[in-house]
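1. predicted structure and sequence below. I'll ask about it afterward.
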Amino acid sequence: MAYSKRQMLERLGKGSATLGWGAVAAYSRSRLNRLLMQQYQQRLDTLSFLPPFNDELAFTGARAAVIELEGLEFGAPRLSFINASLSNSRARLIMNLIAGRCTTVQLSDGALINTFNVTEAMGYTLEIDLDLMLVTGEVDRHGRVSLDLAHGSSLRCSLLQDQPPLNEQLVTALETWFHGLPARMTQFDLGIVDLQGYHPLSPRRFIIRTQAAPGAKLSQAVNQGDGAVLVFIRVSANSADGYYPDSSYPYLIPDGNYSASLLLDRSLTRYADGQQLEILNSLLFPGTYAFVEAERHEPFDMLVLGNIDPLVTTYSVEPAEAVIKAGEALSFTLHDGQGRAVSASRWHAVSLHSHLPQGHGQIDSKGRYSAPSPQDIGHQSLTVVVTAELDGTKPGEVFVASARLQVSFESLATFPNAASYWPDQQEVIPLAGWQKDAQGVQWSLLEPFHGELSDQDQHRALFVPDRGPGVRPLVVQQVQAHAGQARDAALVMVNSQPLLSLYPAHVANVQHGQTAQLSEPVQFMPGADRRWRVLSGEGEVDQTGAFSSRGQHSGTSVVTCEVVSNGVVFASGHSVVQHSDLEMEGSWKELNQFTVRVMSGQDGNRQGRQFNNGFQQLELEVYVETAQVNGKDYPLSVTELATLGLYHERTPERVSTLALEREGIELGDPELWAVSTRPNRFHLANGRAAAAAPRRAVTNRESIVYLYLHCRAGAGQTRQFYAGFQADSKQMHYSTDTTVHNARIEVSAAQLQVLENDYSFTRQRVDGGGGDNEQDDFDFFLTTIDYWTFRYTHAKFVSCEVLGMEGNRVSPLTTPNISMITWEGPSQHDRMFSYTGLIFHDSLEPYPETVEFDTVMESIRKDLELDALPVDRRWYASGSLVLVNLRREDVYRLTLLDWVKRWLTPSLVVLLRDENGNSHYRRFSYLSTSKPEHRNYFDHVSVSPHVLNAPQRAVLTLHNNA
């Protein structure tokens, strides 16, 4: 349904559409899906990808069976707003099934019912309905619009949709599986709102809603599922939240080259000075994407149209996704945010499943990847992560981008590979085939013929078996699919219950030229003769049941064993044997070592100690060495390494893993202990720099993973932990399986103890004359600038936030003043004026160029014809907070409005966090007016937080400075 810019402007011209909120931001599905794709690809290279799903589902009844789902992998998530309603933040997430195997066998004897390999071309999907979440960071004050697969509902998977009882089991199993995955694998960010600014247009709070695009809920619509995420933002200039939207709310993204918009309330446009709206600086996105403004309109409120575009330093690898066959090659290119090709400094290619070096393939310095040969691939399908690294201009700066590549043993996949059908299932048998490059598939019956074949489309066909009198107890029709290469599928018509059981009843893979031994586990008529033969397909079987594979391509043979006495067949049974040239890769069987150590720890690296502030990390090294198998080295696969985690000794539950975007355990979070998979900005408790070793195999049998432990437990508490991981065989392994010294670690929680003399607060005259005599500095020099530097003796400060206060309660919805003013005396004609500014360098931000003032103070400075005040780098160093005191003799008290004086009078309550992650709450103010020369000096006292029930709300109790 068309929705032009003209239509939207006409609708917005009828009156305000902000509903009392300061602003409304809208983000389109197309760009949000690009952000999801970027995060999905980044996680492939960081042990944070969704692992393969494995499970067994059983159903009972006349034909009780078990379905084994092996190695199901999911593609990049993408959003649909077909279920959006504006009354909530509901959306639908869709992921393709891109790899795996599905095999169904009879519960009684293991006889094959159906087997096929899953490929993305088959079109199977998983759908999850979920509510977008709001998560606010304690340190960076970033409100994140997130989704979490673990919190989804109404899962739907099309893999087994034609079998409702089994599909219900599958959905339940998937829900349980998602709930058990670490947050770093299940949480994705869609947008970020910076809540730490002090401008009137700085966001203070927001709510999230989802909205379908016009016509996007219609089943046949071209834009079906299209829509937007709406963020209703309360800014500093608002005194209250706005109203909630209803179904009549206008859609804010018109047709055309737009992927985002911002609607600013008409009453706030007076704060929109200059070309760059302050609020746009507060709308952030994962990675290095940004809201890029394209045009502005003012139908009533101010409308900004633009796009969520990558910055130049947003790098991507193209193609982002691809499928190739074993032995083939494909070239990859690194592009910057403007789409220009750049030369990568390094290329890497890693298979998530392989245990041998040859399984990873090879990639050269120009990005050309050569897949492992058919002899070396070792798996039906491999997921290979192709990564480019580009060295930046700063020391140690490296930009990384990844792509996902599926390498398949065969380019042709069929459904089924082999299957058995009882008489009531033989009316019409569907067939399907997919080629990796989407070319059509040709179907044909191989002799002997047992029915008719008809094509449906270029991928699908129908087989109708012969029916009527004289039908044999067991009939096999071989069907061949051809698309560049051939593949045979065996359709086994079981027309009567076999009396003889063979073991195994199904052999999943026999390499051409190899042998599979079949047997009769329960003897029927022990004295009678046995007659073994290949009923259908390639290969030979001797009279001991040894089947030898022969053939040119992948296929299925049906081997029968008949009980014969006096020339009469009394019973028979069969086994379905699949064969190909695929040589399955071997794997390790046992571990030589499995340890967990506290880096630079005590008691032989078994003990550690860390602050209980939730943000300082204790670095742990998990080391795994496998044992050789028949002289061969098999390290852990990347998939196995991704399952590695830390476990509580007491419970024994897995320690929670933080989402990738979280720096630590936030104030009010339920976790007392948590693990990250990468270091944050704070100094390690180990007293050393974070290790830079690879998170994968470091030798042919050794693997190392570094984990980072966080703590909010009570001071003095001690806990023991051990490590564990799940092997590809599904077996769990733990470091405590042996009694070595480093089987477990012991960590104690420490609380920072601070004395007032641990702080210093010193003055330096930087402008206006004087500097040698304390008294003369103020008596003889009346227009001056002093830097008051606040330091903590034992660590540098890395973040600073001026807190909004309601009485003695921290209020995130209250915008604080960040400047203070005072006069020398109480007279309205007093002109001896002092005011303050701030200098602080956040460790994640560029170095400050100018002194920061409150926006109200900026207006006063503008009236005084003062320009921005540069930071004097001679007297400021990162790691400290500087309170700048500026003295003048020409600002009369009566010239400032009463509300301005009320706004700029309160003291500043500041939260500083040091490089160890510890919080320092301080209150700064001018000296009491009763003290002489009070406007020349500051007082500072400590304040201590006490957490209330509501997360991230604190009551501050004041303590006098010692």
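-> All right, it came through fine. Worth saying up front: this structure is predicted, and the values here are computed from it rather than measured.

2. contacts and neighbour counts: CA atoms only from here.
-> Will do.

3. ok, now how distant is the closest residue to His829 other than its chain neighbours from Val856?
-> Nearest residue to His829, sequence neighbours excluded (C-alpha to C-alpha, 6 or more residues apart in numbering): Tyr892, at 5.6 Å. Distance, Tyr892 to Val856, by C-alpha to C-alpha, to the nearest Å: 16 Å.

4. and Gly608, by the same measure?
-> Distance from Gly608 to Val856, by C-alpha to C-alpha: 49 Å.

5. show me what whichever strand or helix holds Arg861 is packed against.
-> Element membership for Arg861, per DSSP states H and E: helix 855-863. Contacts defined by 3 or more C-alpha pairs under 8 Å, 6 or more residues apart in numbering; DSSP states H and E place helix 855-863 against no helix or strand at all.

6. ok so, going back, quick one, which of Tyr892 and Val856 is more surrounded?
-> Val856 (18 against 15; other C-alpha atoms under 10 Å).

7. what about the spatially closest residue to that one that is not a sequence neighbour, which SS state?
-> In this structure, Val856 finds its nearest non-sequential neighbour in Val900, 7.2 Å apart by C-alpha to C-alpha, 6+ apart. With DSSP: H, G, I helix; E, B strand; the rest coil as the basis, Val900 sits in helix.

8. what about Val900, neighbour count?
-> So Val900, with other C-alpha under 10 Å, has 13 neighbours.

9. and Ser676, by the same measure?
-> Count around Ser676 with other C-alpha under 10 Å applied: 25.

10. tell me the spacing between it and Arg719.
-> Ser676 is 17 Å from Arg719, where distance means C-alpha to C-alpha.

11. if you drop the residues flanking it in sequence, what lies closest to Arg460?
-> Ala432 (4.4 Å).

12. doesn't the one you found fall inside a strand?
-> Yes: under three-state DSSP, Ala432 falls within a strand.

13. tell me the contacts of Met133?
-> Ser89, Arg144, Val145, Ser146, Leu147, Asp148, Ile208 (C-alpha atoms under 8 Å, 6 or more residues apart in numbering).

14. just the residues you listed now: which is nearest Glu410?
-> Taking C-alpha to C-alpha as the measure, Glu410 lies nearest Asp148 of the contacts of Met133, at 34.8 Å.

15. list the residues that contact the nearest residue to the closest one once chain neighbours are set aside.
-> Excluding the flanking residues, the one nearest Asp148 by C-alpha to C-alpha, 6+ apart is Gln187, at 4.4 Å. Counting by C-alpha under 8 Å, 6+ apart, Gln187 touches Ser146, Leu147, Asp148, Leu149, Ala659.

16. use this one as the comparison:
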Amino acid sequence: VAVYSRRQLNRLLEQQYLQRLAENNFLPPFSDILKRKAVGQTVSVEGLEFGTPMLSFSSASVSDSKATLTLNIISGTLTFNGELLRSYVITEAQGHSLTMEVDLQTVRGEVAPYGRVALNLAKGAKFTSKLFDDEEEDKDHLHQQLDRALGDWLGAMPARCVMFELGTVDFAGYDELTPTNFILRTQAAPGARIRNADNYGDGAVLVFMRLRGNATDGEQPDGAYPYLLPEGDYSATLVLNKDLLKYASAEGFELLATLLFPELNAFVKTADHTPLDRALFGNINPLLMSMKVKPAMGTVVPAGQTHQFELYDGEDKKQKASAWSALNPQSHDDKGHGTINADGLYTAPAADEVGEDVLNVIITAEFKKGDDTYKASARLLVTSAQVLAMPVAGAYQPRQSANGIDVWNAGNDPVRFRLLGQPLGELAYVGGGRSRFVPGGQAQRRVLSVQELQAESAEQNRTALVLVHNQPLVALDPPFVPKQAFGGTTQLREVNRIMPNEQRRWRMLSGPGNVSPSGQFTASTQGIQQPNVVACEVVRNGVVFASGYSVLKETPVKPLSSWVALQRFTVTVGKSPEGVRGTVGSSGFQQLEVEFTVETLQADGADYKLSPTEIGTLTLFDRAGQKVASLCDNEEGIGKEYGNVWRTSLTKNRFVLANEGPMQSATPRGPEDRTIRQTLHLHRRGTSGSQVFYAGFKSASGRWFYSNDTDHRNATIEVQVRTPEPYKSSDYTLTRKRVVGGGAVMDPPGVPVDPQHEAFDLHPVTEDYWLLDYRSGTFYTAEFIKSKASDEEGDVNTSIARWESPYSNERFYSYTGYMFQNHGEPEPTAVSFDKRIKDLLGTEDYHRPVRSEYEAGLLVIANYRNMNRALGEVDPNVLSKLSKPLRVQLHDALGHVHVVQLDYLPSTTIGDRNVLVHSVPSRPTAGDDSIIRLVNLNAGESV
């Protein structure tokens, strides 16, 4: 069992979160409109952005794998629309968050021999937040809508944005300590369920692994299971069952090697004890080349100001970055990002270029060492001013304001406020950066009254509290202008004109602007961020019968300059306009390269392109309008658990592209300042007819644009699925090369080998390489699998052995090893053998180098013939396990799966141990699950 502490798991989550910022794989801003109980009144949730996921085990039970996950809310805006208008900015400092229950997942790779401990935000449940806790009447109503909307939103996100990896179990290998399966559990630390305890929420993830050396499952853990993380500087523990101790080395490195961690982290052992079972204690530490930008989070930089960032390695030593970059995911041009120099000094964009009162900017550093480039990122908030007085504006009835109204600074520093004009109540500083205003009796003498407050700081920005004592009957349009330019004008109008024949009186309730008798508002040129409150009153004989109000905030902030319309939106197979059709294999691992091209029209003579957030929404839709789901970046293809489906991936995998070939004529480039190109890879698992796809993306306004909105040549693509015929023995060749011991050098391909050939008779001690080749391609991966579904994983043999006769004094025998180079991995330097070969041979001296006759891309079985071991000296159980045929599963360059069996000739044949033969034990087809695995290793059953 492996045990990982919450502290280190949360650090891994933070590292992945920061890494995804650099890759544009983060959660985009969330926006929605929620209905209030009152008819026609809503709450606009705009640009809600989330920070690092954090695990808690306060409610964990060792009987399952559930945990609590919290996402802090780092920015956004809430606007309450209706009779009582309110608007304020949310920042990280306010402590808002989204909490959900998650069930940790096990994900088993089908090509790469890994099992991942995963956390999937899309599978979260029981969402809760406290954004509306101050809303006494609508609190539960709004929270239910928001929590439901956030759950649906996360469920629709691409896997690369919502899947996080907590650790990896390495299944590669065939010895007794190689894991074959695992289950997950979560456990609270002692006392961690008690609220307000120092360790509240602490706990661990437990990974129970079945190893090849022990095929039986242990008992399910229960509430009495001990907490295996000791006090002190320990964040991980690995415990090995006493029955398997004989297989472990003194250092236990082979145990640690089975545990892998994301983002360049490793288990570093600091203590090792064996009271009964063996326990290794240590930490999950970053490796040297794990880079980090500091400060990583929590930085707030006012518009136009600077902040210094620095790069550190895994040993916390400062490094000189090769390059720095800054990115505002919402910006459509370079001005909105700000700038950063070669030394990491960042300068925020000017106030008239930030686009919002609060925006997120991603800082990325690159570090080059040799041919490798390492990246690290940080996140910061840019505010339009040092002081952002909140709420921007707020309207309150007496029952809402009786206990006081809080005002605060959404910027970086705590600020106190003072009352402006005639005081309508009392103001006091209550701590935590907040001041509280309590209206007095004088505020109740008017239908509408306004209390202005000003920040006591160098930036004397203001807010205004509208105190409403009767229902506002006059609705104005617009009711709220959050970005009123200094000196600019806005025409205000009544929405539903009541008492149409009576006089209208427009007047300023607060603010330095002015309003004309016709309702045209003109902002001041004072250059201070402040709201203006304009009233429209229906007057008869000097008596006000009805009134309403509008709030207009003077600010230097302007809406982000953006594109308005598209010039071109195409989807092609490959990079050429000729790519209207394509073909992809049915294995789930071959990829068809697809390219999106989006070119915008000039807007007011300027060039703007899609923002990074808009680019992140680009995806494919099938002809029925269903979005094609995506794979995680660390998934090479479509696993069996997905069934027969289409999927997309941003990442190119190791296999040959379906449309790889001669260079196509490139798509016309278009104006670079208005054009983006995005490459996607399309996968298919299972048989299918042709399918038609089109592309789409979501703009910043929330509108979806599609490549087939207009009829043109590259509006859609059509993709056929290619399913190979069932493979036969004749699809492969098995050729012998004599590498040691004389005799024929090579047998002609396709010609049967004579087991009584003089190459064997005259040379009793030999070394032959038998080369298994695929006539129509190249093998990319290979793994040995069970010969029978009823076998245990520990029974998988990677060598076979045969004696010349069944007599105990027989000394002539043969045994095999193997060589294979997985695509993209280093060439083998030594022949590999089954772990039991030393018992078979009775010696540790069985290692052999790889000879020059080895060929990459082929599975090579080395057959060693000797005469120095009597059959009677061999353990019958060992020989029995090594007498079974070798069964190998291979993926070719196109991702297709092959299952081949290799064995000696039948024992009734003279010279049987001299010759290897191959066969195809099953014939998987793309319409059958067995196209992926002859044996479903997750379930341990034949498919």
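-> Alright, I've got the coordinates. Worth saying up front: this structure is predicted, and the values here are computed from it rather than measured.

17. what's the burial count for the residue nearest to Arg460 of structure 1?
-> Here the number of neighbours of Ala432 of structure 1 (other C-alpha under 10 Å) works out to 21.

18. burial of Gly432 of structure 2, as a residue count?
-> Neighbours around Gly432 of structure 2, by other C-alpha under 10 Å: 11.

19. and if you look at the one 4 residues further on?
-> Burial of Arg436 of structure 2, expressed as a neighbour count using other C-alpha under 10 Å, amounts to 19.

20. that one maps to what in structure 1?
-> Counting by TM-score structural alignment, Arg436 of structure 2 lines up with Leu462 in structure 1.

21. which residues touch the helix or strand where its match lies?
-> For Leu462 of structure 1, the element it lies in under DSSP H and E is strand 460-465. Strand 460-465 of structure 1 is contacted by residues 426-433, 443, 450-456 when judged by C-alpha under 8 Å, 6+ apart.

22. now, of those, which are buried?
-> By neighbour count, with 16 or more other C-alpha atoms under 10 Å, the contacts of strand 460-465 of structure 1 hold Gln426, Leu431, Ala432, Gly433, Trp443, His450, Leu453, Asp455 as buried.

23. closest one to Val568 of structure 1 out of the residues you listed, please.
-> Proximity of those to Val568 of structure 1 (C-alpha to C-alpha) peaks at His450, which lies at 24.7 Å.

24. surely the closest one meets Leu474?
-> No: counting by C-alpha atoms under 8 Å, His450 of structure 1 sits too far from Leu474 to count as a contact (11.3 Å).

25. for Met857 of structure 1, which non-adjacent residue is spatially closest?
-> Using C-alpha to C-alpha, 6+ apart, the closest residue to Met857 of structure 1 is Ser819 (6.8 Å).

26. go on, Gly664 of structure 1?
-> Phe615 is the one closest to Gly664 of structure 1 (C-alpha to C-alpha, 6+ apart), at 4.5 Å.

27. surely the one you found is in a helix?
-> No: counting by three-state DSSP, one finds Phe615 of structure 1 to be coil, located in no helix.

28. what about it, how many neighbours?
-> Around Phe615 of structure 1 there are 29 residues (other C-alpha under 10 Å).

29. equivalent analysis for Ile676 of structure 2, please.
-> 20.

30. so it is in which element?
-> Using DSSP H and E, Ile676 of structure 2 falls within strand 675-684.

31. what's that strand aligned against in structure 1?
-> Mapped onto structure 1 using TM-score structural alignment, strand 675-684 of structure 2 spans residues 702-711.

32. can you give me the strands for the stretch 251-400 of structure 1?
-> Here the stretch 251-400 of structure 1 has its strands, by DSSP state E, counting those that start in this stretch, at 260-264, 283-284, 289-297, 302-310, 316-318, 321-325, 329-331, 333-335, 341-342, 346-351, 362-363, 368-370, 381-391, 398-408.

33. correction: the stretch 501-650 of structure 1
-> Counting by DSSP E, counting those that start in this stretch, the stretch 501-650 of structure 1 has strands at residues 506-511, 515-517, 529-536, 540-541, 546-548, 555-565, 568-580, 591-598, 607-611, 618-626, 645-648.

34. quick one: buried residues of the third one?
-> In this case it means strand 529-536 of structure 1. Those would be Arg530, Arg531, Trp532, Arg533, Val534, Ser536, for strand 529-536 of structure 1 by 16+ other C-alpha under 10 Å.

35. how about those residues in JSON lines, adding distance to Arg744 of structure 1?
-> Converted to JSON lines, the buried residues of strand 529-536 of structure 1 look like this (distance: C-alpha to C-alpha, whole Å):
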{"residue": "Arg530", "distance to Arg744 of structure 1": "58"}
{"residue": "Arg531", "distance to Arg744 of structure 1": "59"}
{"residue": "Trp532", "distance to Arg744 of structure 1": "56"}
{"residue": "Arg533", "distance to Arg744 of structure 1": "57"}
{"residue": "Val534", "distance to Arg744 of structure 1": "56"}
{"residue": "Ser536", "distance to Arg744 of structure 1": "56"}
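
36. residues touching Ile821 of structure 1, list them.
-> Contacts of Ile821 of structure 1 (C-alpha under 8 Å, 6+ apart): Phe833, Ser834, Tyr835, Thr836, Lys901, Leu904, Thr905.

37. what does the first one align to in structure 2?
-> Correspondence of Phe833 of structure 1 to structure 2, assessed by TM-score structural alignment: Tyr813.

38. okay, now that match: neighbour count?
-> Tyr813 of structure 2 has 22 nearby residues by other C-alpha under 10 Å.

39. again with Leu48 of structure 2
-> 19.

40. let's verify it: helix, strand, or coil?
-> Applying three-state DSSP: Leu48 of structure 2 is strand.

41. and it, how close does it get to Val387 of structure 2?
-> 21 Å.

42. again with Leu55 of structure 2
-> From Leu55 of structure 2 to Val387 of structure 2 the distance is 33 Å (C-alpha to C-alpha).

43. next SSE downstream of the strand of greatest length in structure 1?
-> For structure 1, the longest strand by residue count, based on DSSP state E, is strand 90-106. Sequence-wise, the next helix or strand downstream of strand 90-106 of structure 1 (DSSP H and E) is strand 112-119.

44. so where is whichever helix or strand comes after that following strand in structure 2?
-> Following strand 112-119 of structure 1 in sequence order, the next helix or strand is strand 125-131 (DSSP H and E). Here strand 125-131 of structure 1 aligns to structure 2 at residues 97-103, judged by TM-score structural alignment.
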